[in-house]
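# predicted model and sequence follow; I will ask about them next.
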Amino acid sequence: MSKIDHSLFSAHEHALDDNFGDCPDCGKPLHIKNSKSGPFIGCSGYPECTFSKPLHDKQTTILKTLEGVACPECASDLAIKKGRFGMFIGCTNFPSCHHIEPIKEKEDTLVDCPKCEKGQLISRTNKYGKQFFACNHYPKCRYVLNFTPVNEKCPECGWGVLIDKKGQIQCPQPTCGFKK
């Protein structure tokens, strides 16, 4: 039977403790901390110092600066950026300026939403670039179509919109089998 060398476990510092450097606010070491939202990097000087940052950095990256295109709020250059929700145009003077705008404007299809009957379906793009059509009264109405809407009522079930699915006009309702 072998003996355990307890001197191996008597180190005062954990191997990961000093990987995160010092706090930029107060200079004390940064450590991994836990919250109900999950782990994060926080200052060891808490509660006097409240500096924190995400453990997994999901920061926005600048893909291309648009030279000569000025921000309407601060006159700095705009840039094409990629964030956690996809690509967008944003000010290079962030975080001082928070101006952002979509790369592609939402297109109105002039098709009324069949679910809430108040809004209209607009073309949207998800973070992977796939197009879908959603009610412009989101989040009150969460109606979504993955295919191009056609402004016609279904002659069989009476649903307020049809879809163009791979060149075939059909009803989006799963219980209705209408196709033309």
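Looks like it came in fine.
# all contacts plus neighbour counts: C-alpha atoms, from now on.
OK.
# which strand or helix spans the nearest residue to A79 once chain neighbours are set aside?
Spatial nearest neighbour of A79, excluding adjacent residues (C-alpha to C-alpha, 6 or more residues apart in numbering): T65 at 4.1 Å. In this assignment (DSSP states H and E), T65 forms part of strand 61-70.
# included below, for side-by-side comparison, is a second structure:
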Amino acid sequence: MSKYLIVGLGNIGAEYAHTRHNIGFDVVDAFVQKHGGSFKIDRLAEIAEIRWKGRIFVCIKPTTYMNLSGKSFKYWMDKEKIAVENTLTIVDDLALPLSKIRVRPSGSDAGHNGLKDIQAVLGSDKYPKLRFGIGNNYPKGMQVEFVLGKWFPEETSVIQKKITACVEVIEQMATIGLEKTMNLANNLNFE
């Protein structure tokens, strides 16, 4: 049975809930909820196991804080004996407009501390990522406040559509493979 590690990046704590920086948590929550699973607290993460179409998805939300995400990622990848190409890390991305998501088999951390830590722990940037565009609609010098802030009310409907699409990306990666999933997901435009 094929096994996948789905890693949603975010920070624990109520003050971070449903902020742009925590979109990885929200996507993993939506996937687990759709498939009738639930999270439990375990080592370095909240974890849920989903079985769907003959596949196992080990879904984690690291409890290590964003900057130490690699520790949790590596622990669960090793513990569950999951190949790095069968992982998917979901992350917010300032460089992508709100209308876009992007799936890649590898690539730089683009200054994202969660990805930076995973890359340092793995010693490689060759692990699949699902980047959730959050745009860069903030005044100069306000990047941190923007990233750690809640979505604007007018963004809510786009965010919901994108979360639904990201849940489908997780399913497609496991059924049709990463390359075909990239061709579909990377051309989507959310209004």
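Nice, I can see it. Not measured: the values here are computed from a predicted model.
# tm score of chain vs chain?
Comparison of the two superposed chains (TM-score structural alignment, normalised by the length of structure 1) gives a TM-score of 0.22, and 67 aligned residues with a C-alpha RMSD of 5.5 Å.
# coming back round to it: and the strand holding T65 of structure 1, what does it pack onto?
strand 77-83 (3 or more C-alpha pairs under 8 Å, 6 or more residues apart in numbering; DSSP states H and E).
# can I assume the residue nearest to A79 of structure 1 is in contact with F88?
No. Contact criterion C-alpha atoms under 8 Å: T65 of structure 1 and F88 do not qualify, at 11.9 Å.
# okay, and the common contacts of the two?
Counting by C-alpha atoms under 8 Å, 6 or more residues apart in numbering, the residues touching both T65 of structure 1 and F88 are I80.
# these two: which is more packed in?
A direct count of neighbours by other C-alpha atoms under 10 Å for T65 of structure 1 and F88 places F88 higher, at 19 against 16.
# which parts of whichever helix in structure 2 runs longest are buried?
For structure 2, the helix with the greatest residue count under DSSP state H is helix 156-175. Counting neighbours by 16 or more other C-alpha atoms under 10 Å, one finds that the buried residues in helix 156-175 of structure 2 are 159, 162-163, 165-167, 169-174.
# which helices and strands sit right next to that helix?
Where contact means 3+ C-alpha pairs under 8 Å, 6+ apart, helix 156-175 of structure 2 is packed against helix 23-34, helix 178-185.
# let's see that with 6 Å instead.
Packed against helix 156-175 of structure 2, as judged by 3 or more C-alpha pairs under 6 Å, 6 or more residues apart in numbering; DSSP states H and E, are no other helices or strands.
# I would like the residues contacting that helix, please.
Outside helix 156-175 of structure 2, the residues that touch it by C-alpha atoms under 6 Å, 6 or more residues apart in numbering are 27, 31, 181.
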